[in-house]
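Trainee: Turn this into a structure:
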Amino acid sequence: MFESRHIKTFHEVVRTGSYTAAARALGYTQPAITQQIKALERAVGAPLFVRVGRRMRLTEAGETLARHAGVILDTMAVAHQQMRALRGLRTGRVRVCAFPSAGATLVPEALARLAAGRAGVRVELQESEPPDSLHRVVRGACDIALAFTYPGLHEEVPPELVEIPLLEDQLTVLLPAGHAMARRRAVKLAELADERWIAGCLRCRTNFLHECAELGFAPDIVFTTDDNLVVQSLVAEGLGIAMMPGLVLSFLVHRKVVGRALDPASRRQISAYVLREHLEVPATALVLDELRSVAANRVGC
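Mentor: Okay, here's the model as predicted:
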């Protein structure tokens, strides 16, 4: 294995033509230069120079190493600059995996804040529902997963992950604008026992069924889809109603649909999940800070 300082010394001897000139350029003594070249020759397993009169001449091994030394030193210089940039939070790639409503709300706001202050941090986006998103972090397929959990359900989190709570997201009911309960500020789930329902992802659907069972009824689920826009369109056409997370209300676009809070309130916990060692990666820590700030602003609204 070659040491970088030995390569640098060798490169300087080749450039200046002598041990004495290289020592002067590098600020070393001549014996120090001699020792480093001998150490490099031991690592190479062959002499690098031969003396011809007063001149130093490269051996075949020396010529081979000389062709690569400059490239090695340039590559190391670039790597050093990149590491300094990472330590200074100027650059870095962070892969964020989010479920759809977080990807449409929390993530864009956090990225906008990030771009305004640290343009060198590059974020790659992925979309997946938990628990798959959590397993992606464990497998190394992403660095941060945004996921949600419901208080009434026992949900396993891989032990390798650290949970960073962001906010509680209040659940709402989507109703057609002309629905009899659309004028209320909040609705009771038990009062909607006879409605036709549109269910979402598996985790949301499991929680919905659990909450209905707690109230003593089994909902009539007529459609199931993970697509929030499809849910809105189905509700708008009077084909059913839906329990949806509050985050969806911020991008509710269908004018024939209204969202009403549940009474009593029902919430889910939204958190970021990372491997413990990733908390020490500056770029990852910066993205987490921005997600916390966005979440805190939403809680205060």
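Trainee: Only C-alpha atoms from now on, for both contacts and neighbour counts.
Mentor: OK.
Trainee: Strands along the stretch 51-200 of the chain, start to end?
Mentor: Taking DSSP state E, counting those that start in this stretch as the test, the strands found in the stretch 51-200 of the chain are 55-58, 92-98, 121-127, 144-149, 161-176, 186-187, 196-199.
Trainee: Pipe the ones you listed into a markdown table and attach mean neighbour count and distance to residue 11 per row.
Mentor: Below are those laid out as a markdown table (neighbours: other Cα atoms under 10 Å; distance: least, Cα to Cα, whole Å):
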| stretch | mean neighbour count | distance to residue 11 |
| --- | --- | --- |
| strand 55-58 | 15 | 12 |
| strand 92-98 | 22 | 31 |
| strand 121-127 | 16 | 35 |
| strand 144-149 | 26 | 43 |
| strand 161-176 | 20 | 46 |
| strand 186-187 | 18 | 76 |
| strand 196-199 | 22 | 68 |
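Trainee: To residue 258, which of the ones you listed lies closest?
Mentor: Across those, residue 258 has its closest neighbour in strand 161-176 (5.4 Å, Cα to Cα).
Trainee: How far off centre is the closest one?
Mentor: 19 Å (Cα atoms, centre = their mean, to the nearest Å).
Trainee: With stretch 12-26 instead?
Mentor: Using Cα atoms, centre = their mean, the offset of stretch 12-26 from its chain centre is 47 Å.
Trainee: Equivalent analysis for stretch 195-203, please.
Mentor: 29 Å.
Trainee: got it, and stretch 272-280?
Mentor: With Cα atoms, centre = their mean, you get 10 Å for stretch 272-280.
Trainee: residues making contact with that stretch?
Mentor: Taking contacts as Cα atoms under 8 Å, 6 or more residues apart in numbering, the residues outside stretch 272-280 that touch it are 134, 137-138, 143-147, 160-166, 284-285, 288.
Trainee: what helices or strands is the helix or strand where residue 13 lies leaning on?
Mentor: Using DSSP states H and E, residue 13 maps to helix 4-16. Under the contact definition 3 or more Cα pairs under 8 Å, 6 or more residues apart in numbering; DSSP states H and E, helix 4-16 sits against helix 19-26, helix 30-44, helix 60-87.
Trainee: Compute the inter-axis angle for the longest one and strand 121-127.
Mentor: So the one you mean is helix 60-87. Counting by axes from the mean of the first three to the mean of the last three Cα atoms, to 10 degrees, helix 60-87 lies at 70 degrees to strand 121-127.
Trainee: here's the other one to compare against:
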Amino acid sequence: MDKPTVMHPGVKLRHIRAFLEIAAEGGLSSVARAQGISQPALSRTLAELEDLLGQPLFLRQKRRLVLTEGGRLFRRHAALALESLEAGAAALRPGTSGSLRIGVLPTAATRMVPAVMLRFREMRPEILLRVETGPHHHLIRLLRDGGIDLMVGRLPDVSEMPGLSFEHLYEEDVLLVGRRDHPMEARTVTEALKASVLILPPETALIRRPVNDYLASLGLVGIQPAVETVSLAVGRGICLASDALWFISRGVVAEELERGMLIEFQLGARFMSGAVGITRRQSASAPGLAAFEEIARQLAPGMPEAKAG
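Mentor: Below you'll find the predicted structure:
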């Protein structure tokens, strides 16, 4: 017995490609120029797709086209479907599978991205994953210049977002950690900070501003760190070998906390949390990009989430 078809048989590949490109660019004119067709012709293609699907996919806001809720849902599945078709075509032509270039910030480097990459490998073994690590400003520059296809980490500053899009995956807090059996464990945070060697994120790190605000709230504006780093290897090494205290994102030290190697000092500051997700160029297109994003969405609920102090 034939399985009933949900999607109208009139939906063609040209409709899907046009829809995805319009969604990426947020408008018709640049897509029409890239495809070498008139804007009215592209508009008709979009209207055909909306008629065939039975609902609008975009809302017009000033000069931009913004996806409706249905449009966002359809975009996710359409992107995965198109990638699957392209993967099938690539499988018939060895050597054309390509690679996906990923920028990874420290907060997602120890648990989030490795988990996504392992799942991705099972689904798309023909695609090479190229990973670039480094500070936020370095990865943002690579993203804008086309050196990487996406970046996984904290939400960039609003001034950095023009031309980029961010998809929220989960919330994560900034912690103050030290070694197990730390001599200041039973003291107040203010007393512990005054009496201990301090490790802070670099001034260029996204989490440095909330850390500075927290220190100011305790009247510790002039307190000086001995080291500035978000490196797990460096920060962990110093903490385990001394009585140093380190402000760092939960995702960086989640495993050390679970194993009891490091302990968390309760800060009691709700504003010390922030969004972690995927940042990419609005017009980005790369082999496996949609599949990587979908896997990240599926695994995000299992990541270390923000906790109220």
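Trainee: Any chance of TSV for the strands of the stretch 51-200 of the first structure, columns distance to residue 239 of the first structure?
Mentor: As requested, the strands of the stretch 51-200 of the first structure are exported to TSV (distance: least, Cα to Cα, whole Å):
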stretch	distance to residue 239 of the first structure
strand 55-58	84
strand 92-98	29
strand 121-127	28
strand 144-149	27
strand 161-176	9
strand 186-187	19
strand 196-199	7
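Trainee: Figure out which of these is closest to residue 295 of the first structure.
Mentor: Closest of those to residue 295 of the first structure is strand 161-176, at 5.7 Å (criterion: Cα to Cα).
Trainee: In the second structure, which residues correspond to the closest one?
Mentor: Mapped onto the second structure using TM-score structural alignment, strand 161-176 of the first structure covers residues 164-179.
Trainee: likewise stretch 25-35 of the first structure?
Mentor: Using TM-score structural alignment, stretch 25-35 of the first structure pairs with nothing in the second structure.
Trainee: Check stretch 137-147 of the first structure too.
Mentor: Stretch 137-147 of the first structure maps onto residues 143-153 of the second structure, going by TM-score structural alignment.
Trainee: hmm, who's touching that stretch?
Mentor: So stretch 143-153 of the second structure is in contact with 100-108, 113, 132, 139-140, 142, 276-281, 284-286, 289, going by Cα under 8 Å, 6+ apart.
Trainee: roughly how far out does it sit from the chain middle?
Mentor: Relative to its chain's centre, stretch 143-153 of the second structure lies at 10 Å (Cα atoms, centre = their mean).
Trainee: ok, now stretch 203-216 of the second structure?
Mentor: Worked out by Cα atoms, centre = their mean, stretch 203-216 of the second structure lies 20 Å from the chain centre.
Trainee: And that stretch, what's buried?
Mentor: 205, 206, 207, 208, 210, 211, 212, 214, 215 (16 or more other Cα atoms under 10 Å).
Trainee: Buried among the contacts of stretch 143-153 of the second structure? Make that a ChimeraX selection.
Mentor: Buried residues within the contacts of stretch 143-153 of the second structure, by 16+ other Cα under 10 Å, are selected in ChimeraX with:
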select :100,101,102,103,104,105,106,107,108,113,132,139,140,142,276,277,278,279,280,281,284,285,289
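Trainee: The match of strand 161-176 of the first structure vs the first structure, average offset?
Mentor: For stretch 164-179 of the second structure, the mean deviation from the first structure after alignment is 1.3 Å (mean Cα distance after the TM-score superposition for the first structure).
Trainee: just the helices in the second structure please.
Mentor: All helices of the second structure, identified by DSSP state H, fall at 13-25, 29-35, 39-53, 69-91, 106-109, 112-123, 136-145, 189-195, 208-217, 232-240, 250-259, 289-299.
Trainee: In the second structure, which residues correspond to stretch 284-292 of the first structure?
Mentor: So stretch 284-292 of the first structure sits over residues 289-297 in the second structure, by TM-score structural alignment.
Trainee: need the contact list for residue 189 of the first structure.
Mentor: Contacts of residue 189 of the first structure (Cα under 8 Å, 6+ apart): 212, 262, 263.
Trainee: Any chance of these in CSV with distance to residue 226 of the first structure as columns?
Mentor: Listed next are the contacts of residue 189 of the first structure as CSV, based on distance: Cα to Cα, whole Å:
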residue, distance to residue 226 of the first structure
212, 20
262, 21
263, 24
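Trainee: need the helices and strands packed on helix 4-16 of the first structure in TSV with distance to residue 187 of the first structure and mean neighbour count, can you?
Mentor: Listed next are those as TSV, based on distance: least, Cα to Cα, whole Å; neighbours: other Cα atoms under 10 Å:
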stretch	distance to residue 187 of the first structure	mean neighbour count
helix 19-26	78	17
helix 30-44	78	16
helix 60-87	50	14
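Trainee: Check which residues of the helix holding residue 13 of the first structure are buried.
Mentor: Those would be 6, 7, 8, 9, 10, 11, 12, 13, 14, for helix 4-16 of the first structure by 16+ other Cα under 10 Å.
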